[in-house]
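Trainee: turn this into a structure:
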Amino acid sequence: MKDEPVIARIRLNPHSRDVQRDLRDATEMHRTVMRMVPDGLGDSPRSQAGLLYRLDETDNSSTLLVQANHLDPARLPAGYGKADIKSLTPMFTALRKGLAVRYRIVLNPSKRERLTLEARGKRGRILPLSGADADQWWLRRAADAGLQIHVLTPTNMPPIRPRRQDSDGMRHSLIRYDGTATVADPGALHDAVRTGIGRGKPYGAGLLSLAPAPAA
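Mentor: Prediction:
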């Protein structure tokens, strides 16, 4: 049985030049968080490490959440921020059918363009979803992940356009969802938390956070 992942909550230092660079460029942020996982993970190191991350910003601070099978915050740039790490095992152990939870997730709701018969054999473009279409996308994905959503509050996030020279320039539209839900399938939810949901994982999407919902 694999070890359960851990999560690091990093309070970013706004005066760090490395932080300022990463907040401007999602590709650089991805490179920085990948420094925290072990080397030598092969051709798909992010997937092998189980790495997911999300940036939570308020008017006064920025907090970076990083989840992976193993994390070493000492490998972050000097002065990057203060990191606290905890195991997700207690959260996974507490999951049971019918448990009321609060959730937060940043997603890249999207679908593949349908092509005409004349274009058979080709793959359509990935199209971003917004508004009610995005909300329905999240409701379907949540159900597949073992969550019965009760409340969803969408917040449009700044879009991400990777700046790598070899990038296709695709714009990743991000939406944050906050709300309440009930656990319908603990096993499916466990897997969804471990592996993330949807596209855009290298750019801060897909990390699902859960916490017990306050008693009514």
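
Trainee: make it CA atoms for all contacts and neighbour counts henceforth
Mentor: Fine.

Trainee: which helix or which strand is home to A181?
Mentor: strand 175-183 (DSSP states H and E).

Trainee: I figured V193 hits L147, correct?
Mentor: No: if you go by C-alpha atoms under 8 Å, V193 and L147 don't touch, sitting 11.1 Å apart.

Trainee: for the biggest helix by length in the chain, what is the distance to the chain centroid?
Mentor: In the chain, assigned by DSSP state H, the helix with the most residues is helix 131-144. Offset of helix 131-144 from its chain centre (C-alpha atoms, centre = their mean, to the nearest Å): 16 Å.

Trainee: with stretch 187-197 instead?
Mentor: Computed by C-alpha atoms, centre = their mean, the chain-centroid distance of stretch 187-197 equals 11 Å.

Trainee: one more, for comparison:
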Amino acid sequence: MYLTSFRFNTARTGARRLLASPQALHAAVMSSYPDILPGDDGPRVLWRVDRNARAEVLLYVVGPDEPDLTHLVEQAGWPAKEGGWRTHDYAPFLSRLAKGDVWAFRLTANPVHSIRRRDGEPTKLTPHITPRHQARWLLQRQEAAGFRVLERPGEDDHAPEEDGHDLLVHGRRDLRFGKGGAGRAAGAKPVSLVTVTYDGHLEVTDPDALRRTLTMGLGRARAYGCGLMTLAPAGKR
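Mentor: Sure thing, here's the model as predicted:
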């Protein structure tokens, strides 16, 4: 597995076009892997956009091979800059994960739940809207995902569970876009997503499960920039 980072040149029209459309950016990311054909059931490719500032917008990609982002550099980067992206072998880092390790983490996800509005109706996936429910969505998945979000010291023992954790939920985006492709059915409904970003600190509880989370993703809408969790030394983002 490989972890790749790429910085957008947000002054370029191509960058703004890609950042405005998760569908277009998904296609651009997948085009970086010539050996992965559409419809393949092979290893998953995960990606995430971090909008740290107006001029600092980063793309992170985790995939089975080293990607070729030449087309992204030409459309949305700095063609005159040597390199244009950075790729690191992810396997050594993943192999060193150990129970009890503490890391800072970031995750962009699509927190949803199934509801039934009336008796007898099928359930429907509905996004969580409030930060409290979005935080609870992650906390409900942490054990299976191989980690534990750390608690904040000195919190009120009677506070709601999601309020006592070292967890910031921010950057909500309400996305609505067409699902492209030559085979798209006429009149097909657009895709609607609510995404949020989680920042916090975690403790590794199950290294194997966390390795799966880091390489396979967490939650839905992984094709559209959700599900990729990354780690950094504690205290850093």
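
Trainee: quick one: TM-score?
Mentor: The TM-score (TM-score structural alignment, normalised by the length of structure 1) is 0.87; 206 aligned residues with a C-alpha RMSD of 2.1 Å.

Trainee: check the mean deviation of the strand holding A181 of structure 1 from structure 2.
Mentor: Comparison of strand 175-183 of structure 1 with structure 2 after fitting gives an average deviation of 0.5 Å (mean C-alpha distance after the TM-score superposition for structure 1).

Trainee: taking helix 131-144 as reference, get the angle to that strand.
Mentor: Angle of strand 175-183 of structure 1 versus helix 131-144, following axes from the mean of the first three to the mean of the last three C-alpha atoms, to 10 degrees, is 40 degrees.

Trainee: matching residues in structure 2 for the helix or strand just after strand 175-183 of structure 1?
Mentor: Using DSSP H and E, the helix or strand that directly follows strand 175-183 of structure 1 along the chain is helix 186-195. Per TM-score structural alignment, the counterpart of helix 186-195 of structure 1 in structure 2 is residues 207-216.

Trainee: pull the residues that contact the matching stretch.
Mentor: 1, 44-46, 62-63, 94, 97-99, 144-147, 204, 228-230 (C-alpha atoms under 8 Å, 6 or more residues apart in numbering).

Trainee: now swap in stretch 97-107 of structure 1 and tell me
Mentor: Here stretch 97-107 of structure 1 has contacts from 54, 174-186, 197-200, 204-213, using C-alpha under 8 Å, 6+ apart.

Trainee: hey, where'd the strands end up in structure 2?
Mentor: 2-7, 46-53, 56-63, 85-89, 102-109, 112-115, 124-127, 147-149, 167-177, 191-204, 229-233 (DSSP state E).

Trainee: can you put these in TSV and add mean neighbour count and distance to R17 of structure 2?
Mentor: Converted to TSV, those look like this (neighbours: other C-alpha atoms under 10 Å; distance: least, C-alpha to C-alpha, whole Å):
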stretch	mean neighbour count	distance to R17 of structure 2
strand 2-7	20	15
strand 46-53	18	14
strand 56-63	20	13
strand 85-89	16	19
strand 102-109	23	20
strand 112-115	14	27
strand 124-127	14	26
strand 147-149	23	35
strand 167-177	15	13
strand 191-204	20	17
strand 229-233	17	25
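
Trainee: any chance of those strands in CSV, plus distance to D35 of structure 2?
Mentor: CSV is the format used below for these (distance: least, C-alpha to C-alpha, whole Å):
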stretch, distance to D35 of structure 2
strand 2-7, 15
strand 46-53, 16
strand 56-63, 12
strand 85-89, 17
strand 102-109, 27
strand 112-115, 32
strand 124-127, 33
strand 147-149, 33
strand 167-177, 27
strand 191-204, 27
strand 229-233, 24
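
Trainee: closest one to Q140 of structure 2 among those strands?
Mentor: Using C-alpha to C-alpha as the measure, strand 147-149 is the one of the strands of structure 2 that comes nearest Q140 of structure 2, at 10.2 Å.

Trainee: average gap between that closest one and structure 1?
Mentor: After superposition onto structure 1, strand 147-149 of structure 2 sits on average 0.5 Å from its aligned residues (mean C-alpha distance after the TM-score superposition for structure 1).

Trainee: and that strand, what other elements does it pack with?
Mentor: strand 191-204 (3 or more C-alpha pairs under 8 Å, 6 or more residues apart in numbering; DSSP states H and E).

Trainee: list the contacts of R21 of structure 1.
Mentor: E28.

Trainee: aligned counterpart of it in structure 2, please.
Mentor: Per TM-score structural alignment, R21 of structure 1 is aligned with R17.

Trainee: equivalent analysis for D168 of structure 1, please.
Mentor: By TM-score structural alignment, D168 of structure 1 lines up with K189.

Trainee: that match contacts F177, doesn't it?
Mentor: No: with contact defined as C-alpha under 8 Å, K189 of structure 2 does not count as touching F177 (9.1 Å).
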